[in-house]
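Asker: Attaching a predicted model along with its sequence, questions to come.
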Amino acid sequence: LRVQSHEFKNTLHAVAGMIQMERYDDALDCIMQVSESRDKLINFASSRIRVVPLAALLISKAGAAREQGVDFCIAPDSRLDEVPGCIDVHDVVTAVGNLLDNAMEAAASDAGSGAGRRRVYVALRQAEDGTRIEVANTGPAIPDDVAQRMWVHGFTTKPDGHGIGLALVKDRVEAAGGRIWYERETGSETGSPVEGLTVFCILFPKEDGYGRTARAQSLVGRG
């Protein structure tokens, strides 16, 4: 809500300035453009992502990305009707939300990319092996020394030492029976034509007949 309020105020200020300049057609175009863009995103997210907390998260993060000058792209073939019943959807939202925050920060800080080249991509798909989620961003690759330590508890690259950290994101994913990994790709299944993407992938396996994921089933089998 804070991001959307700030974005709305910026739009109002721009429209007010155009009216004062007697650029009425430009003011109307600005209003229509913002309205159409927002409606398109909301309609797409609500129709293709039926998990309401995740759809709401994507809409919110799209606004935050615009604030940072980052293009927010949802793969056009994204579709997610549900998550396995034994998974806490709030764990999924927490994990994806933090991956998106990291991706937006990395893309926004990429001084080597001009406007329109700072991008974040997200894809959510129901595949044969389960629910797959990808979050990708343009920008420099994660340094090797960071990649080796980024899953360790307490590790962060934030100057103030704050931040959720990928270790806790990994904990949330694994608590939900899934797994998470990192890739550096030239091109991606997220639908991006841009080379050199940092990609984080999450897989939540399908449930068995008893409403358990494959990981939960293996734990039950140990008993």
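Answerer: On my side now, so go ahead. Numbers count the residues shown, from 1 in each chain.
Asker: C-alpha only now, for contacts and for neighbours.
Answerer: Fine.
Asker: Which parts of this protein are strands?
Answerer: 71-74, 119-127, 130-137, 179-185, 197-205 (DSSP state E).
Asker: I'd like those strands laid out as TSV, including distance to residue 46.
Answerer: Converted to TSV, the strands of the chain look like this (distance: least, C-alpha to C-alpha, whole Å):
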stretch	distance to residue 46
strand 71-74	13
strand 119-127	13
strand 130-137	17
strand 179-185	25
strand 197-205	21
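Asker: Could you say which one of these comes nearest to residue 12?
Answerer: With C-alpha to C-alpha, the closest approach to residue 12 among the strands of the chain belongs to strand 71-74: 21.2 Å.
Asker: And for residue 73, nearest residue in space, chain neighbours not counted?
Answerer: Spatial nearest neighbour of residue 73, chain neighbours left out: residue 121 (4.7 Å); criterion: C-alpha to C-alpha, 6 or more residues apart in numbering.
Asker: follow-up on the earlier one: would you turn the strands of the chain into a markdown table with distance to residue 106 and mean neighbour count?
Answerer: Putting these into a markdown table (distance: least, C-alpha to C-alpha, whole Å; neighbours: other C-alpha atoms under 10 Å) gives the following:
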| stretch | distance to residue 106 | mean neighbour count |
| --- | --- | --- |
| strand 71-74 | 12 | 21 |
| strand 119-127 | 9 | 22 |
| strand 130-137 | 7 | 24 |
| strand 179-185 | 14 | 16 |
| strand 197-205 | 9 | 23 |
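Asker: for comparison:
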Amino acid sequence: MSKLFKLKRPGLFGQMVLLVLTVLILCILLIIISFSSIIDQMIERTTGQQALTVAELVAENNSIIDAFDAEHPAQLIQPIAEKLRERTGADYIVIANEDGIRYSHPYPDQIGKETETSNKAPLSGDSVIFIGNGVLGEAVKAKTPIYDEAGTIIGVSSVGFLTNEVESRIFVYQLRVAAFGGLALLIGIPGAFYIARRVKRLIFNLEPEEISHAFSEKQAILESIGDATLAISPAFQILSANKKARDILGEHAEGTLTEPHLKALIRTALQNPNRLIQEQSLICNSIYIVDISPILAEETAISGIVLTIRPFSEVEDLANELIEIRQHANHIRAQTHEYLNKLNTLNGLLLLGRYEEAKAFMKMEVQELQQTVTFLMSTIKDPLIVAVLLGKVNRAKEMKVSITFDENSQWLDFPDTIQSEHVVTVIGNLIDNALEASSEWKGKNAAVHLSFTDYGDELVMDIEDNGKGMTSEEEAYFFTEGATTKNHPQHGLGLTIMQHALSQLGGEWYRTNRLEGTCMTIAIPKNNPEHTTAEERENHD
């Protein structure tokens, strides 16, 4: 039964009208109360000042002063005081001597009696204003001393205005203020309805629950899209971004877009509003296909940009695995080619009956490989870095390039917070470039020398080659995205990827020209505050 009579909650329109009316009524009430209080104080202050002025005029009346010396002062003072009372509008004027005995009063029977309020202040020479009760009731009173010609206080002049008269005047002013408040309320009621109706039209007459539901649906649809999707304003403010976009861009997807490659593509789109753009771009160390579609507010005005970002091979994880598999395949191919040559050599020695030389050849090969593996395992803590260096050793043998290591090198103080995947990307690209540079310039005499140390606060590695070297202009060219000397679509991103990976590690690189070739130095801080451990990265993922 109680459910039948349960009040229905008002909609957004009703809530807004009630809110505006409540605020309006409260403001009007506060204004009326404040104005009434101010008027009350002003009238009381003005009435008190008026009473004091009349009292001072009475005290300075020569006829009243002279009457104090008469045999019967009251007979002379009473008529004068009553005339002054009628002329000034005061409710009473009382003249009393030093002992407080009245010489005048609106009620004649009170003449000759002592005043009910204290005359201490006026008899001391001070004038006072106060509210007090008397014979006629509560009144705003003023008392002042009466002086004779010699300057001696001979009596007291007391003037009063009854508070009921003051209150009636205050009430009249309060009614006027209330009338203005009522007028404001009459104007405010239709105004409240107009504002509420306008807001409802702007939000398509939807209730808050409906707006919330529609927003949740839109957000769910956006988040369910497999590709990264962003909406960007012409001022590069990010209007919306789904989870995939936030995962790819990271801090670049907060507030204002800061990713430089995407900003360059957006500028191109803003300059060509009628063109749909699809570009391959390097974003945060990975290659993506970026589709850009402008949002046209008018025929030529762009109000925003929609970006769809897809991994270069459609699935980013698959692309990374494919790269790793390709690297392993290259390493295996290099090893296979190298061992095939050695097996042919060994087979030839056996066919010729050179058994001792065959044994010596096998021993030398085993010792050489074992020494390299033992050296790297004993000087480098991270097995992933050991694996990539062994792969580069095999690639160097295939390219007929001599690769050597400084015997005093070590990377044993390798913090777990450093992401070895980024380190592999950096040193792998630099060693490949060194092998190719020395091979092209020196041929069979090509050589690459590696040295690395963990002394101090940084991990440092020097990669030296005896290639042609590099000028400052060539360095500026080769370290820009897409720059290459090879005619192949997959080339030209290695050094750019290396730079991005190194920046993720918080490291730096330096180039030093040698008499023959170039020395590339990388320095990676051990205690970069942005580093996280492998366990933290797994938990974050």
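Answerer: Sure thing, it's come through. None of the values given here were measured: they were computed from a predicted structure.
Asker: hang on, the earlier thing: residue in structure 2 paired with the residue nearest to residue 73 of structure 1?
Answerer: Matched to structure 2 by TM-score structural alignment, residue 121 of structure 1 sits across from residue 449.
Asker: how much space between the residue nearest to residue 73 of structure 1 and residue 50 of structure 1?
Answerer: 19 Å (C-alpha to C-alpha, to the nearest Å).
Asker: Report the contact partners of the residue in structure 2 that residue 83 of structure 1 lines up against.
Answerer: Matched to structure 2 by TM-score structural alignment, residue 83 of structure 1 sits across from residue 414. By C-alpha atoms under 8 Å, 6 or more residues apart in numbering, residue 414 of structure 2 lies in contact with 381, 382, 454, 459, 526.
Asker: cool, now which of those survive the switch to structure 1?
Answerer: For these, the contacts that are reproduced in structure 1, applying both residues aligned by TM-score structural alignment, their matches' C-alpha atoms under 8 Å, are 382, 459.
Asker: Just give me the closest of the contacts of residue 414 of structure 2 to residue 80 of structure 2.
Answerer: Checking these one by one against residue 80 of structure 2 (C-alpha to C-alpha), the nearest turns out to be residue 526, at 106.4 Å.
Asker: got the contact list for the residue nearest in space to the middle of structure 1?
Answerer: In structure 1, the centroid-proximal residue (C-alpha atoms, centre = their mean) is residue 100; its distance is 3.7 Å. For residue 100 of structure 1, the contact set (C-alpha under 8 Å, 6+ apart) comprises 61, 120, 135.
Asker: Structure 2: which residue goes with that one?
Answerer: Per TM-score structural alignment, residue 100 of structure 1 is aligned with residue 431.
Asker: Also residue 197 of structure 1?
Answerer: That one, residue 197 of structure 1, aligns with residue 517 by TM-score structural alignment.
Asker: so that match touches residue 465, yeah?
Answerer: Yes: using C-alpha atoms under 8 Å, residue 517 of structure 2 is in contact with residue 465, at 5.3 Å.
Asker: Give me the common contacts of these two.
Answerer: The contact sets of residue 517 of structure 2 and residue 465 overlap at residue 438 (C-alpha under 8 Å, 6+ apart).
Asker: now for the helix or strand hosting residue 249 of structure 2, which elements pack on it?
Answerer: Secondary-structure element containing residue 249 of structure 2, defined by DSSP states H and E: helix 243-249. Using 3 or more C-alpha pairs under 8 Å, 6 or more residues apart in numbering; DSSP states H and E as the contact criterion, the elements in contact with helix 243-249 of structure 2 are strand 228-232.
Asker: matching residues in structure 1 for the strand it packs on?
Answerer: By TM-score structural alignment, strand 228-232 of structure 2 lines up with nothing in structure 1.
Asker: How far does that strand sit from its chain's centre?
Answerer: From the chain centre to the centre of strand 228-232 of structure 2 is a distance of 21 Å (C-alpha atoms, centre = their mean, to the nearest Å).
Asker: continuing past it, what's the next helix or strand?
Answerer: Counting by DSSP H and E, what follows strand 228-232 of structure 2 is strand 238-241.
Asker: What residues of that following strand count as buried?
Answerer: 238, 239, 240, 241 (16 or more other C-alpha atoms under 10 Å).
Asker: Which single one of these is nearest to residue 186 of structure 2?
Answerer: residue 239 (42.4 Å).
Asker: Verify the contact between the closest one and residue 229 for me.
Answerer: No: using C-alpha under 8 Å, residue 239 of structure 2 is not in contact with residue 229, being 10.9 Å away.
Asker: Tell me where structure 1 has helices.
Answerer: Along structure 1, counting by DSSP state H, helices occupy 2-20, 24-48, 52-67, 89-108, 144-149, 166-175, 214-222.
Asker: And those: which comes nearest residue 79 of structure 1?
Answerer: helix 24-48 (4.8 Å).
Asker: In structure 2, what range does that closest one match?
Answerer: Mapping helix 24-48 of structure 1 onto structure 2 (TM-score structural alignment) gives residues 355-379.
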